[in-house]
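Visitor: structure of the sequence below:
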Amino acid sequence: RSPKMLAELMAFGNVDGYINMPADQSCLEGKRLSCSSLAVPTTIFQEDAVEPKTGIKFPAFLEDDSCPATTVLVGVGFKGMKIMRVKNLNLYAFGLYMQPNTICEKLGPKYASVPTTNLKDDPDFYNDLLRENLHIRVRLVVNYKGLSIGAVRDVFEKSLGLRLRKINPNTDYHCLKTFASYFTKDIPIPAGTKIDFCQTSDGQLITEIDGRQISAVQSKDLCRAFFDMYIGDSPVSLEAKREVARNVAGLMGRCGG
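Guide: Take a look at the predicted model:
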């Protein structure tokens, strides 16, 4: 079977056959990943997931040319900001996606038999998720209409700088300057804009805005620092981080077949 087919079957929780066949057979003819009618296990989202604070939807599967591996949604959350201690702004919602085959290959042997309750607070597990150069993607969907590309750049630059220093004090900060340089003032990001960040297995961080690639920076340190914001220490959303642990555990529980 092809890696893509195995990824899909593993996400459905049954590599010998589908749990429930969809009524729309056309879903199986090349457009399977876009169909929410397919059966998926309870540890993975049954269909497009809605982030409750913003009402923004995230598809259960993603696949595209820049990151050819089929990825499945393993967690959703949002980034908020308090203004003047009274008003809360929900800046963006996010969905985190991972590739089942590489999860099984690189993390399954160590963690597949570990109870989920033990994983969600295990720093070694999250460190391994960040260390193993897995296919990971985070999709941000802008919720606040006043958000600018410059504000996004400034927030990322500050957070990534701190995390890079923690990960590797001797890192080459040129990678961060290169990354930030692509966030130019002429890129509009109205509410609903999708900003995707994808880590490839060879350590590239690819950025896309509404499906158009704007950058590709080769730096394993930058990749780790970026996803550390979501599944590392002091994450954007602790609840989302724990949801990722539960769903990754669900994927690993199906590694054996």
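Visitor: please make it C-alpha for all contacts and neighbour counts, starting now.
Guide: Noted.
Visitor: neighbours around residue 80, how many?
Guide: Other residues near residue 80 number 17, with proximity taken as other CA atoms under 10 Å.
Visitor: checking it next. Helix, strand or coil?
Guide: strand (DSSP: H, G, I helix; E, B strand; the rest coil).
Visitor: contacting residues for it?
Guide: 88, 89, 90, 91, 92 (CA atoms under 8 Å, 6 or more residues apart in numbering).
Visitor: ranking the residues you listed by neighbours, who comes first?
Guide: residue 92 (26 neighbours).
Visitor: quick check: it vs residue 170, distance?
Guide: 32 Å (CA to CA, to the nearest Å).
Visitor: now swap in residue 8 and tell me
Guide: 40 Å.
Visitor: which stretches of the stretch 101-250 of the chain form helices?
Guide: For the stretch 101-250 of the chain, the helices defined by DSSP state H, counting those that start in this stretch cover 108-111, 116-119, 123-131, 149-167, 174-181, 220-231, 238-252.
Visitor: what's the closest of those to residue 48?
Guide: Minimum separation from residue 48 across these (CA to CA) falls at helix 238-252, 15.1 Å.
Visitor: tilt between that closest one and helix 220-231?
Guide: 110 degrees (axes from the mean of the first three to the mean of the last three CA atoms, to 10 degrees).
Visitor: excluding chain neighbours, give the residue nearest to residue 101 in space.
Guide: With sequence-adjacent residues excluded and distances taken as CA to CA, 6 or more residues apart in numbering, residue 101 is closest to residue 7, at 5.8 Å.
Visitor: now the second one, please; I'll put the structures next to each other:
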Amino acid sequence: MATTAEEVTNGGDQEEVAVEVEPKTGVSFPVKLDDGKQLNCVGVRKKSMLGLGIKIYGFGMYADNEKLEALLKSKIGKAPEKINKELYQLVIDSDVEMVIRLVIVFSSLTMSMVRKNFGEGLGASIKKLTGGKKNDELANKLMGEASDKIKLTPGSVIEISRLPGYVLETKVTGDVISKVESELLCRAIINLYLGDDPLDKDAKDKFGMSLISLF
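Guide: Predicted coordinates:
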């Protein structure tokens, strides 16, 4: 993964923070969060509109890699020769802490569009995980409390965090808008990015490579 350093002003002091730039959107992601979670991949979410592939947001997926490493070694033992479905499934099903940071790049995005998009995506993900059972009420809980008054301009950040005990917390521009305790919803959100039909296959592959490197 190509990383660069950006200068961040912190209380008058400038410190260099290593970042990785998502190439299709130009969005920078710090390679490490303040709490130590590490960046395992970056990607882009595109949506087809009027026959065009519109870039909606760049994303970075972070994890507590020490806990991921312990999980993989306890379940699999030695490093597999290539990335396989079992590796991804362990991450999807676990409650290892993870953060998905989304940085908006599409200038006409509204909160209602985000709600609809995540509701549909999570709804489909839940159906895959449950053998076809619908649960739209659960799917809509992720963004359900977000007001339409929230303005999403390019650069706005949405963070979805999987916390211990299968709690999913969503922040929009720094404010917590939902906190839902649900193993199924936690699995469904990670499945959107690491499942059989990922939002960005290249990002999923990069995440898989980072998993193998943990062994």
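Visitor: can you calculate the TM-score here?
Guide: Aligned and superposed, the two chains score 0.86 in TM-score terms (TM-score structural alignment, normalised by the length of the second structure); 201 aligned residues with a CA RMSD of 2.0 Å.
Visitor: picking up where we left off before, neighbour count for residue 8 and residue 170 of the first structure, which is higher?
Guide: Neighbours per residue, other CA under 10 Å: of residue 8 of the first structure and residue 170, the larger number sits with residue 8, 23 against 9.
Visitor: which part of the second structure matches whichever strand or helix holds that one?
Guide: Take DSSP states H and E as the rule and residue 8 of the first structure turns out to sit in helix 3-12. Aligned by TM-score structural alignment, helix 3-12 of the first structure corresponds to no residues of the second structure.
Visitor: ok, then the element right after that helix?
Guide: Heading C-terminal from helix 3-12 of the first structure, the first helix or strand you meet, by DSSP H and E, is strand 49-51.
Visitor: what's the average distance of that following strand to the second structure?
Guide: Its matched residues in the second structure lie on average 0.4 Å from strand 49-51 of the first structure after superposition (mean CA distance after the TM-score superposition for the first structure).
Visitor: residue range for that strand in the second structure?
Guide: Matched against the second structure by TM-score structural alignment, strand 49-51 of the first structure falls on residues 20-22.
Visitor: can you check stretch 125-139 of the first structure too?
Guide: Using TM-score structural alignment, stretch 125-139 of the first structure pairs with 87-101 in the second structure.
Visitor: count the neighbours of residue 106 of the first structure for me.
Guide: A count of nearby residues for residue 106 of the first structure, using other CA under 10 Å, gives 15.
Visitor: just confirm it contacts residue 132, I think it does.
Guide: Yes - under the criterion of CA atoms under 8 Å, residue 106 of the first structure makes contact with residue 132 at 6.9 Å.
Visitor: which residue is the nearest non-sequential neighbour of residue 150 of the second structure?
Guide: The nearest residue in space to residue 150 of the second structure (CA to CA, 6+ apart) is residue 111, at 6.5 Å.
Visitor: how about the one you found, what's its match in the first structure?
Guide: Matched to the first structure by TM-score structural alignment, residue 111 of the second structure sits across from residue 149.
Visitor: how many residues are close by that match?
Guide: Counted by other CA under 10 Å, the residues lying close to residue 149 of the first structure total 16.
Visitor: give me the distance between residue 173 of the first structure and residue 222 of the first structure.
Guide: With distances taken as CA to CA, residue 173 of the first structure is found 9 Å from residue 222 of the first structure.
Visitor: who has more neighbours, the two?
Guide: Of the pair residue 173 of the first structure and residue 222, residue 222 is the one with more neighbours under other CA under 10 Å, namely 26 against 17.
Visitor: how close does the aligned residue in the second structure for the more buried one sit to residue 179 of the second structure?
Guide: Alignment note: residue 222 of the first structure maps to residue 185 in the second structure; criterion TM-score structural alignment. Distance, residue 185 of the second structure to residue 179 of the second structure, using CA to CA: 11 Å.
Visitor: what sits in contact with each of those two?
Guide: Counting by CA under 8 Å, 6+ apart, the residues touching both residue 185 of the second structure and residue 179 are residue 168.
Visitor: what's near enough to touch residue 73 of the second structure?
Guide: Residue 73 of the second structure is in contact with residue 215, counting by CA under 8 Å, 6+ apart.
Visitor: counterpart of it over in the first structure?
Guide: Aligned partner of residue 73 of the second structure by TM-score structural alignment: residue 108.
Visitor: noted, bye for now.
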